[in-house]
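1. here you go, sequence then predicted model.
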Amino acid sequence: MTAEDELTRPDKTAETAAALHPLLAQRWSPRVLDPAVTIDDRTFTALFEAARWAPSWGNTQPARFIAGRRGEGTFERIHRVLSRGNRGWAGNAAMLVIGVARKLNEDGEPMPYGEYGLGLAAENLVLQAEAEGLHGHQMAGFDAEAARAEFGVPDDFEPKVAIAVGALGDLADADDGLRDKELRPRSRKPLDEIVFTGSWSTSAF
């Protein structure tokens, strides 16, 4: 990749202590998306099949999704409930999604691990997007109560995340602020700060 290529379509492959599957090493959350790319019916189905087959506590399957592809009314309605900062770039996504977690079971009791189950399903969706040559950007920046009202989400469910899915766009078309964010190096805490053995103060690495 040339320096010019890096400024338009950066290589964001993770630097890891051990080799990872490319779907994991190359997964990242771009904001600069290609407004010409669309999601066909097969890919749309594959993304939500991946989410459907995520593990969940007791197979309770607490994850639900509201989804719209660009050009559809649902896409525009989801776009309206995003935070101002996310609305600025997410309109170029091929698809917008609201992830919803079931919080009460059929007896009105708290659903154990409902948010955890939604998180697993959302990550399955994002990894399937990578397999399809797309990217998923998960967002906390949206108005959950506005989403509830907009789509009639029942009280026993909670909108928890918005997801933009699309293909990487050309950074040359982005403003300076957005371009700087996209070129910023990826980073994570080192393993010796997050994995312990024997006691909390003893790193496994």
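-> Yes, it's here.
2. switch to C-alpha atoms for all contacts and neighbour counts from now on
-> Noted.
3. which other helices and strands contact the longest strand along the chain?
-> Counting residues, the longest strand found in the chain (DSSP state E) is strand 157-166. Counting contacts by 3 or more Cα pairs under 8 Å, 6 or more residues apart in numbering; DSSP states H and E, strand 157-166 is packed against strand 95-102, helix 114-131, strand 135-139, helix 144-151.
4. and if we set it to 7 Å?
-> The contact analysis (3 or more Cα pairs under 7 Å, 6 or more residues apart in numbering; DSSP states H and E) places strand 157-166 against strand 95-102, strand 135-139, helix 144-151.
5. the structure to be compared is supplied as follows:
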Amino acid sequence: MTVRKTAVTAVPLHPLLAERWSPRGLDATHELTQDQLTAVLEAARWSPSASNTQPWRFAVARRGTRTFDDVRDALARGNQLWAHAASALVVVAAETTGPDGAPRPWAVYDTGQAVAHLSVQAQHEGLVLHQLGGFDRDRVAALLGLPDQVQPLVVLALGRHAAGAELPEALAAREVAPRERLPLDALLLPLPEDPAA
């Protein structure tokens, strides 16, 4: 059974955007090809950043490696229940201070843009990813030997969707639930009155 969760939008969107969602049901037998992995990382590499600082950093741990197991063990318990089936766990970090010691106030924003680009390329590659904020940042930073200026932000569970994957009941229900977003009008900030009007 294929689960399609195409977004209901006010105007048509590109299918790579409209069809992207974040499943937890992953194929535990799938292995990323090197070309797929290179493509998603290249998409992130070419995203925009303030003053072209490119603050994003990635650590890719493939399933079957000790680093994968260590990153999985640093996830919140609810995420461990299903993320073990990912083809790779990708730690995404931001370099928040430059080599000259100057702070990079847009580093986290820019790294988020890089992940957005990565997610669209993953969709194009026939892959899915689920972004995980529930993990022990200090533990992951120590595991990877990250310096203080490189802060882990998120872990990406990357792989291939498996609609029939075994999940706890509550998570299985979320896999088939409709996608929801606030209406567009609710996202628009009110503008001050134009005195010239």
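-> Okay, I see it. Treat the numbers as computed from the prediction; the structure is a model and nothing was measured.
6. TM-score for this pair?
-> Once superposed, the chains reach a TM-score of 0.93 (TM-score structural alignment, normalised by the length of the second structure), with 193 aligned residues with a Cα RMSD of 1.5 Å.
7. distance to A3 of the first structure and mean neighbour count added to the helices and strands packed on strand 157-166 of the first structure, as TSV?
-> Formatted as TSV, those follow (distance: least, Cα to Cα, whole Å; neighbours: other Cα atoms under 10 Å):
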stretch	distance to A3 of the first structure	mean neighbour count
strand 95-102	30	25
strand 135-139	22	22
helix 144-151	41	16
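8. a markdown table for these, including distance to S56 of the first structure?
-> Formatted as a markdown table, these follow (distance: least, Cα to Cα, whole Å):
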| stretch | distance to S56 of the first structure |
| --- | --- |
| strand 95-102 | 12 |
| strand 135-139 | 20 |
| helix 144-151 | 23 |
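9. the longest strand of the first structure vs strand 95-102, what angle?
-> Here strand 157-166 of the first structure runs at an angle of 160 degrees relative to strand 95-102 (axes from the mean of the first three to the mean of the last three Cα atoms, to 10 degrees).
10. what range in the second structure does strand 157-166 of the first structure sit on?
-> Counting by TM-score structural alignment, strand 157-166 of the first structure falls onto residues 150-159 of the second structure.
11. I'd like the distance between the counterpart of G126 of the second structure in the first structure and Q26 of the first structure.
-> In the first structure, the residue equivalent to G126 of the second structure is G133, according to TM-score structural alignment. Remark: distance between G133 of the first structure and Q26 of the first structure (Cα to Cα, to the nearest Å) = 11 Å.
12. more crowded one of those two?
-> Q26 (17 against 12; other Cα atoms under 10 Å).
13. trace that one over to the second structure, please.
-> Under the alignment (TM-score structural alignment), Q26 of the first structure maps onto E19 of the second structure.
14. show the contacting residues for that match.
-> 5-7 (Cα atoms under 7 Å, 6 or more residues apart in numbering).
15. again, 8 Å this time
-> 4-7 (Cα atoms under 8 Å, 6 or more residues apart in numbering).
16. helices of the first structure, start to end?
-> 3-8, 22-25, 41-52, 73-81, 84-90, 114-131, 144-151, 176-183 (DSSP state H).
17. identify the residue nearest the residue most central in space within the first structure in space, chain neighbours excluded?
-> Computing the C-alpha centroid of the first structure and ranking residues by Cα atoms, centre = their mean puts Q138 first, at 3.0 Å. Leaving aside its sequence neighbours, Q138 of the first structure sits nearest to I163 (Cα to Cα, 6 or more residues apart in numbering; 4.4 Å).
18. same question for L127 of the second structure.
-> Once flanking residues are discounted, L127 of the second structure sits nearest to R160: 4.9 Å by Cα to Cα, 6+ apart.
19. again with N105 of the first structure
-> Nearest to N105 of the first structure is M111, by Cα to Cα, 6+ apart, at 5.3 Å.
20. ok, the corresponding residue of the second structure for the one you found - how many residues close by?
-> Under the alignment (TM-score structural alignment), M111 of the first structure maps onto R104 of the second structure. R104 of the second structure has 18 neighbouring residues, counting by other Cα under 10 Å.
21. G98 of the second structure too?
-> By other Cα under 10 Å, 14 other residues sit near G98 of the second structure.
22. what about it, distance to W106 of the second structure?
-> On the measure of Cα to Cα, G98 of the second structure and W106 of the second structure end up 12 Å apart.
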